[in-house]
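> Below: sequence and its predicted model.
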Amino acid sequence: MAAPILVTGGTGTLGRQVVPLLRDAGQRVRVLSRHEHPASEGVEYVTADLLANEGVERAVAGAETILHLAGGPKGDVEATRNLVRAAAEAGARHLVLISVIGADRVPVGYFRMKHGTEAAVAGSGIPWTTLRAAQFHDLVLMVLRKMAKLPAVPAPKQVRLEPVDARDVAARLAELALGSPAGLVPDLPGPTVYAAPDLVRSYLGATATRRPVLPLPLPPRAGRVYREGGNLAAEGVTRGARSWEDFLRERVSA
């Protein structure tokens, strides 16, 4: 029987898109989750906690390919180190990581943390592939929904974003997981670059919400990086197909 592909974060925004693609490709899929889930056709669930380093050895046992999609607001580096340590001991042959565009350039805590996870994977001794993607449409929508409840919606005027659809990222990750280790592959941004105030206005218009938009400056160091596009993909990369406008229409109409 073929070895299963292990997916961490398989129940999250991205994982819920990746797992069916792998299953439809004829792969056995094992999902690592901190909570118990009943098995479904072609998918088994293993309860483990990467940050607490509990149950990780059982999760990686027999898995030759691992997609590391799990993440949180803190502790990602330590969680990734626990995963790669167990995976190396178990003889994993391919480790695929999702990261963020600008992880090596943007002087903000989250980006630094993601760069730390990249380093943990690259130094694991396991052949690896890392994909840096832009912010997901889902994340942008969640942030805008919260900010739109304020009397005035803040929007950093120096920030440009190129949000990408999680379905496009999932398709690329499934392709990479089924292929050979490739190191750091080209970034995956969305189809369009937006100034942050324009994203805010598009949401307010789509939801018929009346709020003033308050452009805000950034601290000098971070502001310089964002002004120079340090959080954006390089020219010439292949971009995701699904636009922010299409995504917004789907969600607002739903």
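Here it is on my side, so go on. Numbering: from 1, shown residues only.
> only C-alpha atoms for contact and neighbour calcs from this point on.
Noted.
> Helices along the protein, start to end?
15-24, 56-60, 76-90, 109-122, 137-147, 166-177, 196-206, 220-227, 244-253 (DSSP state H).
> Nearest to residue 129, out of these?
helix 166-177 (7.4 Å; C-alpha to C-alpha).
> hang on, the earlier thing: could you export the helices of the chain as TSV, including distance to residue 153 and mean neighbour count?
Listed next are these as TSV, based on distance: least, C-alpha to C-alpha, whole Å; neighbours: other C-alpha atoms under 10 Å:
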stretch	distance to residue 153	mean neighbour count
helix 15-24	31	19
helix 56-60	42	21
helix 76-90	30	20
helix 109-122	22	20
helix 137-147	6	15
helix 166-177	25	21
helix 196-206	8	18
helix 220-227	19	16
helix 244-253	18	14
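> ok, and here's another one to check against it:
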Amino acid sequence: MTDILVTGGTGTLGRLVTERLRTDGHEVRVLSRHSPPYAVDLRENGGGLDAALGGVETVVHCATSPRGGDERAASNLVAAARRAGVAHLVYISIVGVDRVPYGYYRSKLAVERTVEESGIGWTVLRATQFHDLVAQVLQALAKAPVLPLPAGIRDQPVEVAEVADRLAALAAGAPAGRVADMGGPEVRTFESLARAYLRVTGRRRAVVKVPLAGKTYRAFRAGGHLAPGRAVGTGTFEEYLAARFGDGEDGRRG
């Protein structure tokens, strides 16, 4: 079986990718900023990266931060992967990074290009937003008595475990270039997702749709982040909510 390094291997996606690969019999190393024995901050190109990559055939690059530094981290990883003779670099990106002029998306697109131009065999998978992120956003918005939503926005959330399965399968195979996008099973209005969240969590909030301005908002309204032709996920947002929040007091377990 293949020796594989997963960057961001303690995160929401990376942890599940690691589990899938180990279940399939692969030797997996987890690289993250604070998790020994491969505690490395890719943005700083500190010591330990070469050791982490020694003998590794495939890298699954899940590490990311909306706060910045992804491009520098990717450059450092690619340089070290070249030195180590890595044969396959797999990267998880986001649907719409080439259509929505949002800073984080632009950074993800730049990382895609770094991977493609690395000289290493590569695979890039773009997925729509995870259920977890949508719930996190709604949880933050619902802290106020009124829940404000950007008007006219739709989303297509996907179950992170399904993306992990796909990413693990790609990592176990040969470099495939840019593969087909992976979207959730339904394109939904953000309002319908918000109301589903409120129902399950037992929160009562007035929902107010707020029109915004700017190129990024227009691109989201136009559905640049959606993949309706690739609605291959099966887990719905309601199923995710039921599994996460259950039927306890105020819609939450414990």
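Arrived safely, thanks for sending. Because the structure is predicted, anything quoted here is derived from the model rather than measured.
> Overlay them and tell me the TM-score.
With the length set by TM-score structural alignment, normalised by the length of structure 1, the two chains reach a TM-score of 0.93; 245 aligned residues with a C-alpha RMSD of 1.3 Å.
> of the helices of structure 1, which approaches residue 157 of structure 1 most closely?
Short answer: helix 196-206, nearest of those by C-alpha to C-alpha, at 6.4 Å.
> mean shift between that closest one and structure 2?
In the superposition against structure 2, helix 196-206 of structure 1 averages 1.1 Å from its aligned positions (mean C-alpha distance after the TM-score superposition for structure 1).
> Tell me the counterpart of residue 99 of structure 2 in structure 1.
Aligned by TM-score structural alignment, residue 99 of structure 2 pairs with residue 105 of structure 1.
> So what's the residue count around the residue nearest to that match when sequence neighbours are not counted?
Excluding the flanking residues, the one nearest residue 105 of structure 1 by C-alpha to C-alpha, 6 or more residues apart in numbering is residue 230, at 6.0 Å. Neighbours of residue 230 of structure 1 under the rule other C-alpha atoms under 10 Å: 21.
> what does residue 125 of structure 2 give?
Residue 125 of structure 2 has 22 nearby residues by other C-alpha under 10 Å.
> likewise the one 3 residues further on?
A count of neighbours around residue 128 of structure 2, defined by other C-alpha under 10 Å, yields 26.
> if I look at it, how far off is residue 171 of structure 2?
19 Å (C-alpha to C-alpha, to the nearest Å).
> Residue 199 of structure 2 too?
38 Å.
> so who does residue 153 of structure 1 touch?
Residues in contact with residue 153 of structure 1 (C-alpha atoms under 8 Å, 6 or more residues apart in numbering) are 147, 200, 211, 212, 213, 214.
> preserved in structure 2, out of those residues?
Contacts from these that recur in structure 2, judged by both residues aligned by TM-score structural alignment, their matches' C-alpha atoms under 8 Å, are 147, 211, 212, 213, 214.
> Structure 2: which residue goes with the last one?
This means residue 214 of structure 1. By TM-score structural alignment, residue 214 of structure 1 lines up with residue 208.
> okay, now the residue nearest to its match when sequence neighbours are not counted: neighbour count?
Leaving aside its chain neighbours, residue 208 of structure 2 sits nearest to residue 148 (4.8 Å; criterion: C-alpha to C-alpha, 6+ apart). By the criterion of other C-alpha under 10 Å, residue 148 of structure 2 has 18 neighbours.
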